[in-house]
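Peer 1: A predicted structure for the sequence below; I have some questions about it.
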Amino acid sequence: MKNLNYGIIGLGKFGSVVADELIAGGHTVIVADKDEETLKSIQNPPSYAYILDSTNISALKEAGFHDVEVVIVSIGENVEKSILTLMALKDIGVKNI
C-alpha cells in the first residue's frame, strides 16, 4: 500500500483512532484540533499537530492541509463548523475530503 499524506481535523473519539491507525501504518499525518489537551491525547505522535480554527483558510494553508492527498474531517459536535471547514478545504484545493 502506498504511503499517503493525510490530514485529520477534529480529534474526538473517531478522529483520534483514525490518526493513531494511520500514524502506526507509517503515513505522514497532519492533525488539527481546537483544543491542546486533545492533541496531547494522541497515542502515536503525528508528523505535525496544530491548534487552529479549521474554518480559517489562512490557518489551514499555513498548516499544510493544501498539500495532503486526503483530509478527514471529524468535527461531530458542530455541524455548521463541519460544513464551513469542508468549504474552506475545497477553497484551498483539497480534492479528497
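Peer 2: Received it, and whenever you're ready, just let me know what you need. Residues are numbered from 1 along each chain as shown.

Peer 1: alpha carbons only for contacts and neighbour counts from here, please
Peer 2: Fine.

Peer 1: need the contact list for residue 69.
Peer 2: Shown in contact with residue 69 (C-alpha atoms under 8 Å, 6 or more residues apart in numbering): 4-6, 94-96.

Peer 1: Got another one to weigh against that:
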Amino acid sequence: MRVAIAGAGAVGRSIATELLVNGHEVLLIDKDPRSIRPELVPEAEWLLADACELSSLEEAQMERFDVAIAATGDDKANLVTSLLAKTEFGVPRTVGRVNHPDNEWLFTEAWGVDVNVSTPRIMSALVEEAVSVGELVRLFTFRQGGANLVEITLASDSPYVGTPVGLIPWPENTALVTVLRDGQVYPPDDEQAIEAGDELLFVSAAETERELERLLSPDQED
C-alpha cells in the first residue's frame, strides 16, 4: 500500500515508521525545511513542499497513493490537504488529524475526510477506559460505516458474569469483537463465559450503545 503523509513532525514520522515496519511505501511531505530529516526515517521518500498547494500534490503524484494522511499541527492545513487529495486526485482513503476538539465537526466527508483522528478525544477515551468499570466508553468512530468501537469492563455485579457469550441477547447492530482478560486477547466464542473484570470490545451502532450498556450494567440510570 502507498501512503502519503502531510506533516513530517514527530506525529508524521511515527506514523511513517509504523507503516514502513508493516511493509508499506511511505512519502513524507512538509513545507518546513527543518522538518525534512531523511536520516530519521531513511526508508521513506521525502518531499519539501506545501501539501495545501495543488502544484505540490501534483509534484508528489498524489494520484498514485492509496491513502493520504493529513497529520500536521494545523487543522486548516489538514482539511485542505484532505479535500485536495480526495477531490482532485481521487485518493481512495483519507485520514485527518484533529488538533483542536472544537474543529472535529469539520472533519467529515464534506471536506474529503474519510476518517478523523482526534488526539484529545483518544486521550480522553483512554483515561475513561482505564478508570471506568461497568460504563461504556467510546474509543473510535468509523465515519463511513456509522458505527463506533466501544469498550466496557464487566462489573462484578453484572447479571451476565459467568454467562456464555452465545446466550447473551446482544442488541441489534452490535458485534462483540474480542474479550481482553489477564493480558490475553480472546476471540469471541459462543461457549466462552464472560467474567468480572473482562474488557469487552464491540463494534456498535450509536443508537444501540445505551441499550448495550444497560444490558451489561442494568443498574445504570437514564
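Peer 2: Perfect, thanks for sending it. None of the values given here were measured: they were computed from a predicted structure.

Peer 1: Could you quantify their similarity as a TM-score?
Peer 2: After superposition, the two chains reach a TM-score (TM-score structural alignment, normalised by the length of structure 1) of 0.82; 93 aligned residues with a C-alpha RMSD of 1.7 Å.

Peer 1: Of the contacts of residue 69 of structure 1, which count as buried by neighbour count?
Peer 2: Neighbour counting by 16 or more other C-alpha atoms under 10 Å classes 5-6, 94 among the contacts of residue 69 of structure 1 as buried.

Peer 1: Now do the strands in structure 1.
Peer 2: Under the criterion DSSP state E, structure 1 contains strands at 5-9, 28-33, 48-51, 70-73.

Peer 1: What residues in structure 2 pair up with the last one?
Peer 2: In other words, strand 70-73 of structure 1. Using TM-score structural alignment, the residues of structure 2 aligned to strand 70-73 of structure 1 are 67-70.

Peer 1: Likewise for the longest one?
Peer 2: Strand 28-33 of structure 1 lines up with residues 25-30 of structure 2 when matched by TM-score structural alignment.

Peer 1: tell me which residues of that stretch are tucked away?
Peer 2: Quick answer for stretch 25-30 of structure 2 (16+ other C-alpha under 10 Å): 25-30.

Peer 1: what's in contact with the match of strand 70-73 of structure 1?
Peer 2: Outside stretch 67-70 of structure 2, the residues that touch it by C-alpha under 8 Å, 6+ apart are 1-7, 77-79, 81-82, 85, 91-97.

Peer 1: And the buried ones among those residues, selectable in PyMOL?
Peer 2: Selection of buried members from these for PyMOL, criterion 16+ other C-alpha under 10 Å:
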select buried, resi 3+4+5+6+7+77+78+79+81+82+85+91+93+94+95+96+97
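
Peer 1: Cross the contacts of stretch 67-70 of structure 2 against helices and list the overlap.
Peer 2: In helices, defined here by DSSP state H, the members of the contacts of stretch 67-70 of structure 2 are 77-79, 81-82, 85.

Peer 1: Columns distance to residue 69 of structure 1 on top of the contacts of residue 69 of structure 1, output as CSV?
Peer 2: Output for the contacts of residue 69 of structure 1, formatted as CSV (distance: C-alpha to C-alpha, whole Å):
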residue, distance to residue 69 of structure 1
4, 7
5, 6
6, 6
94, 7
95, 7
96, 6
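
Peer 1: before we move on, back to that, against structure 1, what's the mean shift for the match of strand 70-73 of structure 1, could you check?
Peer 2: Aligned to structure 1 and superposed, stretch 67-70 of structure 2 gives a mean residue distance of 1.0 Å (mean C-alpha distance after the TM-score superposition for structure 1).

Peer 1: Kindly reformat the strands of structure 1 as a markdown table and extend each row with distance to residue 17 of structure 1.
Peer 2: Compiled in a markdown table, these are given as follows (distance: least, C-alpha to C-alpha, whole Å):
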| stretch | distance to residue 17 of structure 1 |
| --- | --- |
| strand 5-9 | 11 |
| strand 28-33 | 12 |
| strand 48-51 | 15 |
| strand 70-73 | 12 |
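
Peer 1: So which of those strands is nearest residue 64 of structure 1?
Peer 2: Each of the strands of structure 1 was scored for nearness to residue 64 of structure 1 using C-alpha to C-alpha, and the closest is strand 28-33 (7.8 Å).

Peer 1: between that closest one and strand 5-9, how big is the angle?
Peer 2: 10 degrees (axes from the mean of the first three to the mean of the last three C-alpha atoms, to 10 degrees).
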